[in-house]
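K.L.:
have a look; sequence and predicted model below, questions after that.
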Amino acid sequence: MFTGLSAFPLTPMNEQGINEHEFARLVARLAEAGVDSIGVLGSTGNYAYLSSDERARMVKLGVESAAKVPVIAGIGALRTRDVLVNAENAQQAGASGVLLAPVSYQTLTDEEVFSLYQTVCRSLSVPLCVYDNPGTTHFNFSDELHGRIAELPQVRSIKIPPVQNDLAAAKARVAGLRALIPSDVTIGISGDSAAATGLLAGCDAWYSVIGGLYPDMALALTRAAQAGDTEQAMARSRALEPLWALYRDYGGSLRVAATIAELTGKVSQPCLPQPLQTLQGEARRRVETVIDELSLSGCR
């Protein structure tokens, strides 16, 4: 489950509620494409903006729509008690695994983060992926802390931030972490623009935003990298540079992905929870140009 392409769909919503039909359709498309797992309620799924009841409902709907494809459910929350509720709800809904970032308003210490994972693992019957996302959590994992947490029961993967787009440096980064964690714990790369490099450097999985919209395109890159075809994997990534440039220029992947989804009719508008907004004005026109340039309207 924590290998290959893990595709993370949006959770389309407005201030009146979640568009469950559109969410189910997004998840079903990923299952039909043959992705290796589906990550619901990740950062792309805006988990932090939903109540526990809403999250439980979306995991259930995600599992139903994913057919036999494993579903990994985000369970992060500010308080450990709420993480435990989300974890139990996800398990009851049939999630095959959970994803947990150390979310906090106050910056956490290493011991507080370890305690969070230790407490949650005691309550889990499904495997857990550690979500290392310092851009959101403002917490920086050391490899040593990853090593401690990876020894906990139920921990089976670590989702790391983007590696350098230099293959030698990326291999050293992955190898350094690999030396400190059990052999049955996988390493997954996040940050779509670094996916090819990360996979070629030894990462086992790509936790992908763009895969949540265009699974066929993301699968082609993933399979090339898994086959050790460096030239093809890097060429596929380079071909998407206009998209990666949008990520860099507009604050990351969420707003870009949501804007693409609106412009290509995959979701209705608006699709983000307030105060978040998709890109407007000149930025939106630039996204339209990239959609045309990469022929994304007709892609899967």
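P.N.:
Yes, it's here. For clarity, every value in this text was computed on a predicted model and none was experimentally measured. Residues are numbered from 1 along each chain as shown.
K.L.:
contacts, neighbours, all on C-alpha from now
P.N.:
Fine.
K.L.:
so how far is A101 from the spatially closest residue to L116 that is not a sequence neighbour?
P.N.:
Distance criterion CA to CA, 6 or more residues apart in numbering; nearest residue to L116, sequence neighbours excluded, is T80 at 6.5 Å. Using CA to CA, to the nearest Å, we find T80 at a distance of 11 Å from A101.
K.L.:
buried residues in stretch 158-172, which are they?
P.N.:
Judged by neighbour count using 16 or more other CA atoms under 10 Å, the buried positions of stretch 158-172 are I158, K159, I160, P161, P162, V163, L167, A170, K171.
K.L.:
need the max-distance pair from these.
P.N.:
The span of the buried residues of stretch 158-172, defined through CA to CA, is set by I158 and L167 at 19.6 Å.
K.L.:
where exactly do the helices run in the stretch 151-300 of the chain?
P.N.:
167-178, 195-200, 215-226, 230-239, 241-249, 253-263, 281-293 (DSSP state H, counting those that start in this stretch).
K.L.:
and the contacts of the first one?
P.N.:
Right, the one you point to is helix 167-178. Residues outside helix 167-178 that contact it (CA atoms under 8 Å, 6 or more residues apart in numbering): D143, H146, G147, V163, Q164, I187, T197, G198, L200, A201, G202, C203.
K.L.:
quick one: that helix to helix 230-239, angle?
P.N.:
Angle, helix 167-178 to helix 230-239, by axes from the mean of the first three to the mean of the last three CA atoms, to 10 degrees: 100 degrees.
K.L.:
how deep is the nearest residue to I149 once chain neighbours are set aside tucked in, by neighbour count?
P.N.:
Nearest residue to I149, sequence neighbours excluded (CA to CA, 6+ apart): F114, at 6.3 Å. Number of residues near F114 (other CA atoms under 10 Å) recorded here: 17.
K.L.:
returning to that earlier point: neighbour count for T80 and A101, which is higher?
P.N.:
Between T80 and A101, counted using other CA under 10 Å, A101 has the larger neighbour count: 26 against 17.
K.L.:
can I assume Y117 sits in a strand?
P.N.:
No. Using DSSP: H, G, I helix; E, B strand; the rest coil, the assignment for Y117 is helix, not a strand.
K.L.:
now it. Nearest residue, chain neighbours left out?
P.N.:
Per CA to CA, 6+ apart, closest to Y117 is I149, 6.9 Å.
K.L.:
likewise A48?
P.N.:
A77 (6.9 Å).
K.L.:
thought the one you found was touching A87?
P.N.:
No. If you go by CA atoms under 8 Å, A77 and A87 don't touch, sitting 10.4 Å apart.
K.L.:
next up, a second structure to put side by side with the first:
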Amino acid sequence: MFTGLSAFPLTPVAGNGGVDERAFAALVRRLAAAGVDSIGALGSTGSYAYLTREERARVARLAVEHADGVPVIVGIGALRTRHVLQAAEDAQNAGASGVLLAPVSYQPLTDEDVFGLFEEVTAALSVPLVVYDNPRTTHFAFTDELYARLARLPRVAALKIPPLPADPGSARARVEHLRRLLPDTVAVGISGDAAAVRGLNAGCDAWYSVLAGTFPEPALALVRAAQAGQHRWAEEESRRLQPLWDLFARHGGLRVVAAAAAHLGLTAHRNLPLPLRGLDAEERSHLATVIERLRLHT
């Protein structure tokens, strides 16, 4: 479950502001049919922070119901520990195979705050947990010491780390350092789609992918090539996708894949929770051109 490609779909919002359950279920079925290794429901791409507890519980159930046996990892991040515990309970009741936790906060967090959060949550879990290090969103940066402490907690099964250094030798050295730091039972996965191949080629176990939630086929091709040792092909394919990575860097991955899903007819035109407005008409037109040029429309 913590190897290969983990695809993170949108949680589309309907015109009334609630979850577009039909569109979400179809996205999940599409990922399962493509053959992804796991599905990450209610990640950052899934807009978990904008949904109510009831909506999140419903989305978790829909993900498991429509995943056709593909393991589902459910995001459980929230501002307060009590709400994280509620989300964890709901995810487990829905049949999730694992959970994903980022330390979300309004006030700056200390290492002890974060360790205490994970300590309380893992004590209540019966499924594996992925530690999500996403400093761009959470404004909290994990230290290696904290990684090591968290990895010794029960149920911690994987890390989802930020992009690695650009130099291939430095990237591999970083992964090897983490391997020495962590128990053999804890997998290391990469996020940051533009740098995903760098992480896979450096020895990461998995790619937690924004792209794959809407375009699973090219993401799967990259992962399978890296797994087969075809590192140069994977690098070349990632370079081919550079126009898309440029859009991710300019607008954020969520806004880009939301507009892409609407362009493909997978969701309604407006599919993000307010106040997120998404791309404007000119930006959507440019994205459509990129999709056609990269042959991502099929």
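P.N.:
Now that the structure is in, tell me what you want to look at. Computed from a prediction, not measured in an experiment: that's the story for all the values here.
K.L.:
correct me, but the residue nearest to Y117 of the first structure touches V155?
P.N.:
Yes. Between I149 of the first structure and V155 a contact is recorded at 7.4 Å, counting by CA under 8 Å.
K.L.:
neighbour count winner among those two?
P.N.:
V155 (25 against 21).
K.L.:
any idea how far A88 of the second structure is from L101 of the second structure?
P.N.:
9 Å.
K.L.:
typo on my end, it should be T137 of the second structure
P.N.:
13 Å.
K.L.:
out of those two, which sits in the more crowded spot?
P.N.:
L101 (23 against 11).
K.L.:
can you point me to the longest strand in the first structure?
P.N.:
When the first structure is parsed with DSSP state E, its longest strand is strand 155-160.
K.L.:
that one vs the second structure, average distance?
P.N.:
Superposed on the second structure, strand 155-160 of the first structure shows a mean distance to its aligned partners of 0.3 Å (mean CA distance after the TM-score superposition for the first structure).
K.L.:
now the strands for the second structure?
P.N.:
Under DSSP E, the second structure gives strands at 4-7, 38-41, 72-75, 98-101, 129-132, 156-161, 187-190, 206-209.
K.L.:
surely L244 of the second structure meets T289?
P.N.:
No. In this structure L244 of the second structure lies outside contact range of T289 using CA under 8 Å: 10.5 Å.
K.L.:
more neighbours, these two?
P.N.:
L244 (22 against 12).
K.L.:
ok, now which ones touch the more buried one?
P.N.:
Here L244 of the second structure is in contact with L287, V290 (criterion: CA under 8 Å, 6+ apart).
K.L.:
and it, how close does it get to R277 of the second structure?
P.N.:
Relative to R277 of the second structure, and taking CA to CA, L244 of the second structure is found at 19 Å.
K.L.:
excluding chain neighbours, what is closest to K68 of the first structure?
P.N.:
A31 (7.9 Å).
K.L.:
scratch that, T3 of the second structure
P.N.:
T3 of the second structure's closest residue in space is A206 (CA to CA, 6+ apart), at 4.4 Å.
K.L.:
contact partners for the one you found?
P.N.:
So A206 of the second structure contacts F2, T3, G4, L5, S6, V188, G189, I190, L200 (CA under 8 Å, 6+ apart).
K.L.:
for the residue nearest to A14 of the second structure when sequence neighbours are not counted, give me its contacts.
P.N.:
Distances taken as CA to CA, 6+ apart put D20 closest to A14 of the second structure, at 4.7 Å, once the chain neighbours are dropped. Neighbouring residues of D20 of the second structure by CA under 8 Å, 6+ apart: T11, P12, V13, A14.
K.L.:
let's see that with 6 Å instead.
P.N.:
Contact analysis of D20 of the second structure by CA atoms under 6 Å, 6 or more residues apart in numbering lists P12, V13, A14.
K.L.:
which of those still touch in the first structure?
P.N.:
Here is what carries over to the first structure from these, by both residues aligned by TM-score structural alignment, their matches' CA atoms under 6 Å: P12, V13.
K.L.:
switch the contacts of D20 of the second structure over to CSV; also include distance to I73 of the second structure and neighbour count.
P.N.:
Listed next are the contacts of D20 of the second structure as CSV, based on distance: CA to CA, whole Å; neighbours: other CA atoms under 10 Å:
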residue, distance to I73 of the second structure, neighbour count
P12, 18, 29
V13, 20, 22
A14, 23, 19
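K.L.:
which residues sit against stretch 48-58 of the second structure?
P.N.:
L42, D90.
K.L.:
measure that stretch end to end?
P.N.:
For stretch 48-58 of the second structure, the end-to-end distance is 12 Å (CA to CA).
K.L.:
returning to that earlier point: between A77 and A87 of the first structure, which is the more surrounded one?
P.N.:
A side-by-side neighbour count of A77 of the first structure and A87, using other CA under 10 Å, places A87 first with 29 against 20.
K.L.:
run a quick neighbour tally on R238 of the first structure.
P.N.:
For R238 of the first structure, using other CA under 10 Å, the count is 14.
K.L.:
that one and A169 of the first structure: what is the separation?
P.N.:
Using CA to CA, R238 of the first structure is found at 18 Å from A169 of the first structure.
K.L.:
cool, and P215 of the first structure?
P.N.:
According to CA to CA, P215 of the first structure stands 28 Å off from A169 of the first structure.
K.L.:
same check on E231 of the first structure?
P.N.:
Applying CA to CA, the value for E231 of the first structure to A169 of the first structure is 18 Å.
K.L.:
do the same with G281 of the first structure
P.N.:
According to CA to CA, G281 of the first structure and A169 of the first structure sit 38 Å apart.
K.L.:
with A224 of the first structure instead?
P.N.:
A224 of the first structure is 20 Å from A169 of the first structure, by CA to CA.
K.L.:
residues near G69 of the second structure, how many?
P.N.:
10.
K.L.:
which one in the first structure is aligned with it?
P.N.:
Taking TM-score structural alignment, G69 of the second structure has K68 as its aligned residue in the first structure.
K.L.:
any common contacting residues for A88 and L101 of the second structure?
P.N.:
I76.
K.L.:
which residue packs closest to L199 of the first structure, ignoring adjacent ones?
P.N.:
Closest residue to L199 of the first structure apart from its sequence neighbours, by CA to CA, 6+ apart: A225 at 6.0 Å.
K.L.:
the one you found against A233, yeah?
P.N.:
Yes. The criterion here is CA atoms under 6 Å, and A225 of the first structure meets it with A233 at 5.3 Å.
K.L.:
nearest spatial neighbour of D205 of the second structure, skipping sequence neighbours?
P.N.:
Closest residue to D205 of the second structure apart from its sequence neighbours, by CA to CA, 6+ apart: T3 at 4.8 Å.
K.L.:
okay then, goodbye and thanks.
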